[in-house]
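>>> The sequence and its predicted three-dimensional model are supplied below.
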Amino acid sequence: MVGSSWAFLLALLVVAAWLITGPLFHYSDTWQLLINTGTTIVTFLMVFLIQNAQNREAQCTQLKLDELIRAIHGARTRLVNMEDLSDADLQKLKEEFNRIGRATGQKPLPPE
């Protein structure tokens, strides 16, 4: 919902209302503190909403990739749980894929 055009419009209206009330409150420190506090709170909460959305998206992508690996005959299904491997094991896989790539004339994967 917070990514919708309605949420943007609501935020725009809140800022417009705040700006319009500036002369009424003589552009006081309290008037400025109101918008600063509000935006800080919203930003703080949005960090958690965005992280949750990214976690869900990453999990869905991972599940889709897992399904593709399982569906392809001859695919190495041990790669399905690749995210659980250690950094050393991931590096070994990367080197293996680089060897395979070089054998087929492809460029190696870039270093991290």
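It's in.
>>> From now on I want contacts and neighbour counts done on CA atoms only, so please keep to that.
Will do.
>>> Could you check which helix or strand contains I41?
Following DSSP states H and E, one finds I41 within helix 29-71.
>>> For the helix or strand following that helix, list every residue counted as buried.
Going down the chain from helix 29-71, the next helix or strand is helix 87-103, by DSSP H and E. By 16 or more other CA atoms under 10 Å, the buried positions in helix 87-103 come out as K94, N98, R99.
>>> just stretch 28-36 next, same as before
For stretch 28-36, burial by neighbour count (16+ other CA under 10 Å) applies to W31.
>>> second one coming, line it up with the first:
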Amino acid sequence: MFGWAASGPLFHFSDTWQLVINTSTTIVSFLMVFLIHDAQNRDTAAMQIKLDEIIRAIDTAHNALLDFDQLDQKELAEFRKHYERLAKEARSDLRLSSSGAKILNRVEH
């Protein structure tokens, strides 16, 4: 970068001189997209393995959820509805208890 800037007067700041840096930065940016994408894929895969291990290790967890990421959108929506119902029931149960009502009031307001 500094070499390119320093060589400007030598090339009289020509169009070719500008094209060199523009092309170089475009190529570097293009390659960085692939590097970032690869890093994100590895991070996601590692996180999925960790979550799978947590599910496997907890006795009350459903091991059927281990390949959850392989389900299609319709199946995921069905599971989402199931867990939303469970959450709604849990909040209802919590409202019935006096300590739960206090907690929910703090969370909701």
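Great, that's in hand. If you're wondering where the values come from, they're calculated on a predicted model, not measured in any experiment.
>>> still on that earlier bit, structure 2: matching residues for the helix holding I41 of structure 1?
Mapping helix 29-71 of structure 1 onto structure 2 (TM-score structural alignment) gives residues 15-57.
>>> Mean per-residue distance, the matching stretch versus structure 1.
Its matched residues in structure 1 lie on average 0.6 Å from stretch 15-57 of structure 2 after superposition (mean CA distance after the TM-score superposition for structure 1).
>>> chain center to that stretch: distance?
Relative to its parent chain, stretch 15-57 of structure 2 has a centroid offset of 13 Å by CA atoms, centre = their mean, to the nearest Å.
>>> same thing with stretch 94-105 of structure 1?
Counting by CA atoms, centre = their mean, stretch 94-105 of structure 1 comes out at 30 Å from the chain centroid.
>>> returning to that earlier point: which one among the buried residues of helix 87-103 of structure 1 gets closest to Q54 of structure 1?
Distance to Q54 of structure 1, by CA to CA, is smallest for K94 among the buried residues of helix 87-103 of structure 1, at 24.9 Å.
>>> what does that closest one align to in structure 2?
In structure 2, K94 of structure 1 lands on R80 (TM-score structural alignment).
>>> how much space is there between its match and I27 of structure 2?
Using CA to CA, to the nearest Å, R80 of structure 2 is found at 42 Å from I27 of structure 2.
>>> residue nearest the centroid of structure 2?
T44 (7.3 Å; CA atoms, centre = their mean).
>>> give me the element the counterpart of A5 of structure 2 in structure 1 is part of.
Taking TM-score structural alignment, the alignment pairs A5 of structure 2 with L19 from structure 1. Assigned by DSSP H and E, L19 of structure 1 belongs to helix 5-20.
>>> Now do the contacts for S7 of structure 2.
Contacts for S7 of structure 2 (CA atoms under 8 Å, 6 or more residues apart in numbering) come out as none.
>>> quick one: the match of A5 of structure 2 from Q32 of structure 1, how far?
Remark: distance between L19 of structure 1 and Q32 of structure 1 (CA to CA) = 10 Å.
>>> got it, and K94 of structure 1?
The gap separating K94 of structure 1 from Q32 of structure 1 is 53 Å, by CA to CA.
>>> just L90 of structure 1 next, same as before
For L90 of structure 1, the distance to Q32 of structure 1 equals 51 Å [CA to CA].
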